[in-house]
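Novice: here are the coordinates; sequence isn't available:
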């Protein structure tokens, strides 16, 4: 494992921890200020543009990381082409969003004022371009800029949230404005970093027809998988809104946001792993790197899950208040799937980096269908607990299938992917001994 990989992973992990703290503070402010119902309304409002972006980005971001890593096209041409793609796709997203709000808001966004939904659609161009620009820094492995941008967006949103909620006291509208300010801040700083770090700007370079074709050809396979994964992540929110009410969305959303913090390590490592795998031709090294990461991520996720289980009641009572007591039970139901899915994230990025995104797609098709069926069956019967059970089961299924596919693709033994090896334990002992000696 190279020093640069470790350095970039630690840098990304540090940003993830900082981001979690900022995100958690924002979640607490929103949850306590608006209550379960208001919190649910906010989540449904911001879910509309993020869903459209996920459904309609066509894998351009994933392709950008892959082709930047391969050095097939100039970075300035990729940026220019991504800009054109982003503008066109965001305009399509706005049109589709308006249609959805006009004809289906009562079904999927019950209780949400339509004005909020129309207004939030206006940030689609910046949201899409932020996605297409951020991955450029990931592709060139400039993780300092990559992490700074993600963190600045959260920081700007949090500062704005404090202003609008506590000082101006404008409630739900304030949360939506704060979200928008975060998106605008990320876009502005991205343009600055293009000039400072990459020595380019939006006017430089040319729109590349070849890259455009390649990005959509490669990206579509990854995109379909990402869309299915997103549906797997968020179908439960829409279905809870359809069968229950915004307050239930608020209770469930808080539980999910806390449970997904267990992915902090896998998210950090997978962000660094993808461009590394994409740019490497040494199959043995790639296999070894991913297997080491997979089993260690699983080990630490299990430890973290045990801690979450026993402290969840205290966490929700102290941070969110008695109104969110039910969220603690939901978190406990989510934990098995969340823990196992940390491995899925690692293997998915490895397979995508090898140019095999279709394997992720096949897995996602099965798990999404299973998730939706389970949600339709369980939510009407047992409420938000049904959504939690559905999610946990399908996350677990996805991970098991992904491990089997990865083994068939690479030949790496199952034990090396999920069980700690002697060298891991020896490394842990070495690190502990060093820490003790320093004291």
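Specialist: Thanks, I have the structure now. Just so you know, these numbers come straight off a predicted model, no measurement behind them. Numbering: from 1, shown residues only.
Novice: For the rest of this, base every contact and every neighbour count on C-alpha atoms.
Specialist: Fine.
Novice: ok, residue 430 to residue 13 distance?
Specialist: Taking CA to CA, to the nearest Å as the measure, residue 430 falls 22 Å from residue 13.
Novice: before we move on, what about residue 401?
Specialist: To residue 13, residue 401 is 27 Å away according to CA to CA.
Novice: Can you show me the strands along the stretch 151-300 of the chain?
Specialist: Here the stretch 151-300 of the chain has no strands by DSSP state E, counting those that start in this stretch.
Novice: Geometric centre of the protein: which residue is closest?
Specialist: residue 267 (7.8 Å; CA atoms, centre = their mean).
Novice: this is the comparison structure:
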């Protein structure tokens, strides 16, 4: 079997484990905890997930860059990572605690707040250090970092919620297990104990932060667009409405795994290309394929939404059907951003994403303040779809100008678009 087919198989298996583990975990929490309990969990999770973006500081990307280029010795990079990690863990903990405790309805229970904060140091440690695998082009190890935590979370969810009946507490405990295991594994496997030193190399730290901060701020704006509805539902509505919204939106997010898998196929021979225009044309090809597949999957979800929601989550989540239906058009259109941003972020231009995402974030927040009091979760879904469409079309405009390829050229379908997929199918048949 060729190395390409092996890599494709690993990525495919990794994505399958991530998606199936996430869906099964979501079903268990829905069936055993109900809409209100799931709303509490979603409200508690939103700030830690945002601060994972801020706290990560783009260190994974800068670690991969400096290690891959050989600009600094691996030991110095590891030491810098541990020192940055200790500082960001404390800052993320403190700021996140204040926001959750005093600005969120879900933060009334101090015990739950502390439990939801516990994964932060382990998640940050894993995120920072996964950049080492990328820098060494160790895709197999990097994939394990992605799929092992959700699989462990599923296993612990079964124990804490189904067997021990710990409800919300059990769900929060289950989320800690995956990153905790990976952090300890990396600590010993990558020999990080030696990296904990008092000697500070400001040159390395400054270099890593200066490159990473741009990525981090860009990711923050992007993720705020995805999480604004959760924050505002938590503030302006009830735990029930937030729980209903969380289950409807969870299903749509797995559609964006399709471009991640397809990128392995489409970029197989061009990822290292020095011809920027040629690479951008490959990205456009990936977009067109993704449009067809995500559009088809979204249409299927729309038509079968009643059956899917009730079968997975139960009758108590019937209101999630409308949330799912309202979100799907926005998810399809936002595929433009999801795919095209792979190109510009990879070329070290993450600020272009901010130019598109910041205006749509403002629109998202304003619309949510208007729609949530009247229409609850369904209203928030409408706001998200509107902001997603604005963000995607704005980004397409900026992307077209940046890569100097007309929008019509980017979106025009070609017979050759599916050639890479047919090529892989033929390779598999010949095995």
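Specialist: Here it is on my side, so go on. Since this is a predicted model, take the numbers as computed values, not measurements.
Novice: Just want to know which of residue 430 and residue 13 of the first structure has more residues nearby.
Specialist: When neighbours are counted by other CA atoms under 10 Å, residue 430 of the first structure and residue 13 differ, and residue 13 comes out ahead with 20 against 12.
Novice: Tell me who's in contact with the closest residue in space to that one that isn't next to it in sequence.
Specialist: Leaving aside its sequence neighbours, residue 13 of the first structure sits nearest to residue 268 (CA to CA, 6 or more residues apart in numbering; 5.1 Å). Residues in contact with residue 268 of the first structure (CA atoms under 8 Å, 6 or more residues apart in numbering) are 9, 10, 12, 13, 16.
Novice: same thing with residue 251 of the second structure?
Specialist: Residue 251 of the second structure neighbours (CA under 8 Å, 6+ apart): 23, 324.
Novice: again, 6 Å this time
Specialist: For residue 251 of the second structure, no residue meets the contact criterion (CA atoms under 6 Å, 6 or more residues apart in numbering).
Novice: And for residue 245 of the second structure?
Specialist: Going by CA under 6 Å, 6+ apart, the list of residues near residue 245 of the second structure reads residue 377.
Novice: between the contacts of residue 268 of the first structure, which is closest to residue 137 of the first structure?
Specialist: Using CA to CA, residue 12 comes nearest to residue 137 of the first structure of the contacts of residue 268 of the first structure, at 12.5 Å.
Novice: does the closest one sit in a helix, a strand or a coil?
Specialist: Secondary structure of residue 12 of the first structure, reduced to three states by DSSP: H, G, I helix; E, B strand; the rest coil: helix.
Novice: give me the number of residues near it?
Specialist: Residue 12 of the first structure has 25 nearby residues by other CA under 10 Å.
Novice: For the equivalent of residue 258 of the first structure over in the second structure, give its distance to residue 217 of the second structure.
Specialist: Using TM-score structural alignment as the criterion, residue 258 of the first structure maps onto residue 251 of the second structure. Relative to residue 217 of the second structure, residue 251 of the second structure is positioned 27 Å away (CA to CA).
Novice: Over to residue 59 of the second structure?
Specialist: Residue 59 of the second structure is 12 Å from residue 217 of the second structure, by CA to CA.
Novice: which part of the first structure lines up with the helix or strand harbouring residue 389 of the second structure?
Specialist: Using DSSP states H and E, residue 389 of the second structure sits in helix 351-403. Mapping helix 351-403 of the second structure onto the first structure (TM-score structural alignment) gives residues 358-410.
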